[in-house]
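S.K.: Based on what follows, work out the 3D shape:
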Amino acid sequence: MTKKIDALILSAGKSSRMGFTKALVDWHNQKLIQFQIETLLRSGCNNVFIVLGHDKEKIIPYIQKENTKIIYNENYTKGKSSSIIKGINNLNKNTNNLLIIGVDQPRPIKFLKKLLHFHCKNNAMISAPLNNNKRGHPIIFNEKMFPEILKIGKFDDGLRTFFRKNNKIVQTIKINSEWTHIDLNSNENLDKARGLKLI
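M.R.: Prediction:
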């Protein structure tokens, strides 16, 4: 891949439904935040930006220093949109494309490589994985979309309004994998995901 793709991990929320900090969940012999950073870099992302808020002091020791940047969102209680906006406003100036992923959305390297390759090959403005005719995560945005994304703070439903307005330019790649829609937002989902193979 010749185009520069950076990643933005959203890890600022309180994880109130889980009862513990998601970034520090034990996941395949390491903390989830470590897995996410390592996997994104190995998949081809140049840099990984991590938006922190709640429990940031506990998470920071598990973040490697190479090719990463920590961004603190002091307004994390205002929701995910505030972290996305904070993240985009603190990217490197040479970030051409951005993959946005929640810390609770781990994906195998093979999965991410397919999505990254697809985005670059098609010069896409927005790329998303597809499984069972339903879009999933993560999503990659071209830098030309950043000004539009920064407007999501004005919408009650954040990115959903953004996608309704820009649905026609979203390009999808079929990735027949349960990982497309995995979100570790409950203990039940966490147990299910731990039973899936990282391929």
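S.K.: Going by C-alpha atoms from here, please, whenever you check contacts or count neighbours.
M.R.: Fine.
S.K.: Tell me how far the most centrally placed residue in the chain lies from residue 181.
M.R.: Centroid check for the chain by C-alpha atoms, centre = their mean gives residue 101 as the closest residue, at 0.8 Å. Separation of residue 101 from residue 181 (C-alpha to C-alpha, to the nearest Å): 12 Å.
S.K.: correct me, but residue 15 touches residue 21?
M.R.: Yes - at 5.8 Å, residue 15 counts as touching residue 21 under the criterion of C-alpha atoms under 8 Å.
S.K.: Those two - which one has more neighbours?
M.R.: More crowded of residue 15 and residue 21, by other C-alpha atoms under 10 Å: residue 21, with 19 against 16.
S.K.: Show me whatever sits in contact with both of residue 101 and residue 181.
M.R.: residue 137 (C-alpha atoms under 8 Å, 6 or more residues apart in numbering).
S.K.: in which helix or strand would I find the residue nearest to the centre of the chain?
M.R.: strand 97-102 (DSSP states H and E).
S.K.: One more: residue 83?
M.R.: helix 80-88.
S.K.: Give me the contacts around that helix.
M.R.: The contact list for helix 80-88 (C-alpha under 8 Å, 6+ apart) reads 8, 10, 12-13, 49-51, 71, 73, 75-76, 146, 149-150, 152-153, 158-159.
S.K.: Now show me the structure for the sequence below, then we'll compare the two:
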Amino acid sequence: MKKGKIASIIVAAGYSSRMGSFKPLLKFGTHTVVETVINTHRNAGVEDIILVVGHRGSEITERLKHSGVVCVVNENYSQGMYSSVVKGVEALDDDIETFFMQPVDIPLVKKHTLELLKNKYHECGTGILYPTFFGKQGHPPLINCKYKHAIVNGDGERGLKRLLESFSHDALCVPVLDEAILMDMDTQEDYEKLLSYFHRGAPSRKECYAILNHYNVPDHIVKHCIKVARISMDILNNLKGSGYELDDAALEAAALLHDVVRREKNHAQAGAMILKEIGYGYVGHIISTHTDIEVDEHEKITENEILYLADKLSKEDQFMSLEERLQQCLTVYSDDLEALRKIKKRYDAAEKIMKKIKKIPGKGFMYG
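M.R.: Reported below is the predicted structural model:
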């Protein structure tokens, strides 16, 4: 085994008393909570995973007996979470250089977040890295093994967080694009919120703004994206009750992020790739066609078409009719025949989408 490996310690030893149900074995889709956390770390390239169990530990270990995860039993789990942290740290192999410390009840941290922390660690070599979302510190920290001794010999009275604060000179906060680093699961209400977040399949509004910030999108482009999102949602809401099952969350996120790299060549495809890498492939798919699209006049309206049309109806952060925008573009590019051909093709596509909406019985089109 090579020196310098990264491991993950997942703590799942508590009583789940406030939840009323056993948290590690609750479900997100087809996987239990503990499987969800393990899968995320595995998908982020972490091979060495230690799972600390205690209360109802045999149920967890039986379920994971073929998973390759090292299950460590904390017989003293009633003494609190710190005792489980110590058990996990003691189980680390000597060739582990650094490790994630992940409570099982913060279950929806994304693969992209773990990868970002790993990359930042290799880049800066700082001993403790904390993920942050809009300045709020979350989980999991990435901790160098030089602090193993301090953790194992700590009194535990202040918990791991307070102990690590003693080493703030060797710590770094890493902004991430992932609100889930702050989303714990202590109560049934928390679980319901996490289920909703899990099923949305798109970044939240806050996460969209974090992505825009991360890519240093200028204010005027952000304002344009917000305007496009509002028009997109107006169109979508107008279609409700007409037999359409459109993805509100994915469309809004795609609209907010469609110009995240507007200043790059082929920015629609580049933006789509960014969203795919973060873990939102369908949002990326919607973004990928916002500059050029093929419209089937006989098929139902799609999220892609709504975003495409909304973008053409927005001049920066102001509404502008298709006719006005077309005339502006034709004037600006009057001496460029190839540009004029592309402009005409794009506005023909927008007109086709608008006509499709107008044909829907009782709906019309609120933007002219």
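S.K.: all helices for the stretch 51-200 of the second structure, in order.
M.R.: 57-63, 81-90, 111-124, 148-152, 159-164, 188-200 (DSSP state H, counting those that start in this stretch).
S.K.: Can you tell me which of those helices is packed in deepest?
M.R.: Neighbour counts (mean count of other C-alpha atoms under 10 Å) averaged over each of the helices of the stretch 51-200 of the second structure peak at helix 81-90, with a mean of 22.
S.K.: superposed on the first structure, where does that one end up, distance-wise?
M.R.: For helix 81-90 of the second structure, the mean distance to aligned residues of the first structure following superposition is 0.7 Å (mean C-alpha distance after the TM-score superposition for the first structure).
S.K.: tell me the contacts of residue 98 of the second structure?
M.R.: By C-alpha under 8 Å, 6+ apart, residue 98 of the second structure lies in contact with 4, 5, 6, 7, 142, 143, 144, 145.
S.K.: what's the answer for residue 136 of the second structure, then?
M.R.: residue 182.
S.K.: Give the aligned equivalent of it in the first structure.
M.R.: Applying TM-score structural alignment, one finds that residue 136 of the second structure aligns to residue 134 in the first structure.
S.K.: any idea how far its match is from residue 181 of the first structure?
M.R.: Counting by C-alpha to C-alpha - residue 134 of the first structure and residue 181 of the first structure are separated by 9 Å.
S.K.: shared neighbours, the two?
M.R.: By C-alpha under 8 Å, 6+ apart, no residue touches both residue 134 of the first structure and residue 181.
S.K.: Which residue comes closest to residue 97 of the second structure once chain neighbours are left out?
M.R.: residue 4 (4.6 Å; C-alpha to C-alpha, 6 or more residues apart in numbering).
S.K.: Tell me if I'm right that that neighbour and residue 95 touch.
M.R.: Yes - here residue 4 of the second structure lies in contact with residue 95, judged by C-alpha under 8 Å, at a distance of 6.4 Å.
S.K.: Let me see the contact set for residue 7 of the first structure.
M.R.: Per C-alpha under 8 Å, 6+ apart, neighbours of residue 7 of the first structure: 40, 45, 46, 47, 48, 49, 98, 99, 100, 101.
S.K.: can those go into a markdown table with extra columns for distance to residue 89 of the first structure?
M.R.: A markdown table is the format used below for those (distance: C-alpha to C-alpha, whole Å):
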| residue | distance to residue 89 of the first structure |
| --- | --- |
| 40 | 20 |
| 45 | 19 |
| 46 | 18 |
| 47 | 15 |
| 48 | 14 |
| 49 | 11 |
| 98 | 12 |
| 99 | 15 |
| 100 | 14 |
| 101 | 16 |
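S.K.: which one of the contacts of residue 98 of the second structure sits closest to residue 127 of the second structure?
M.R.: Nearest to residue 127 of the second structure among the contacts of residue 98 of the second structure is residue 144, at 5.0 Å by C-alpha to C-alpha.
S.K.: Identify the residues contacting the closest one.
M.R.: By C-alpha under 8 Å, 6+ apart, the neighbours of residue 144 of the second structure are 97, 98, 99, 127, 128.
S.K.: Which of those sits closest to residue 214 of the second structure?
M.R.: For those, the nearest to residue 214 of the second structure is residue 128 (21.5 Å; C-alpha to C-alpha).
S.K.: For that closest one, give its distance to residue 101 of the second structure.
M.R.: From residue 128 of the second structure to residue 101 of the second structure the distance is 11 Å (C-alpha to C-alpha).
S.K.: Between those two, point out the one with more neighbours.
M.R.: residue 128 (24 against 21).
S.K.: That one touches residue 140, doesn't it?
M.R.: No - using C-alpha under 8 Å, residue 128 of the second structure makes no contact with residue 140, being 10.6 Å away.
S.K.: ok, which stretches of the stretch 151-300 of the second structure are strands?
M.R.: Listed in chain order, the strands found in the stretch 151-300 of the second structure under DSSP state E, counting those that start in this stretch are 171-175.
S.K.: To clarify, my last question referred to the stretch 1-150 of the second structure.
M.R.: 5-12, 27-28, 31-32, 48-53, 70-73, 96-103, 128-133, 136-137, 142-144.
S.K.: And these: which comes nearest residue 344 of the second structure?
M.R.: Residue 344 of the second structure lies closest, by C-alpha to C-alpha, to one member of those: strand 128-133, at 42.7 Å.
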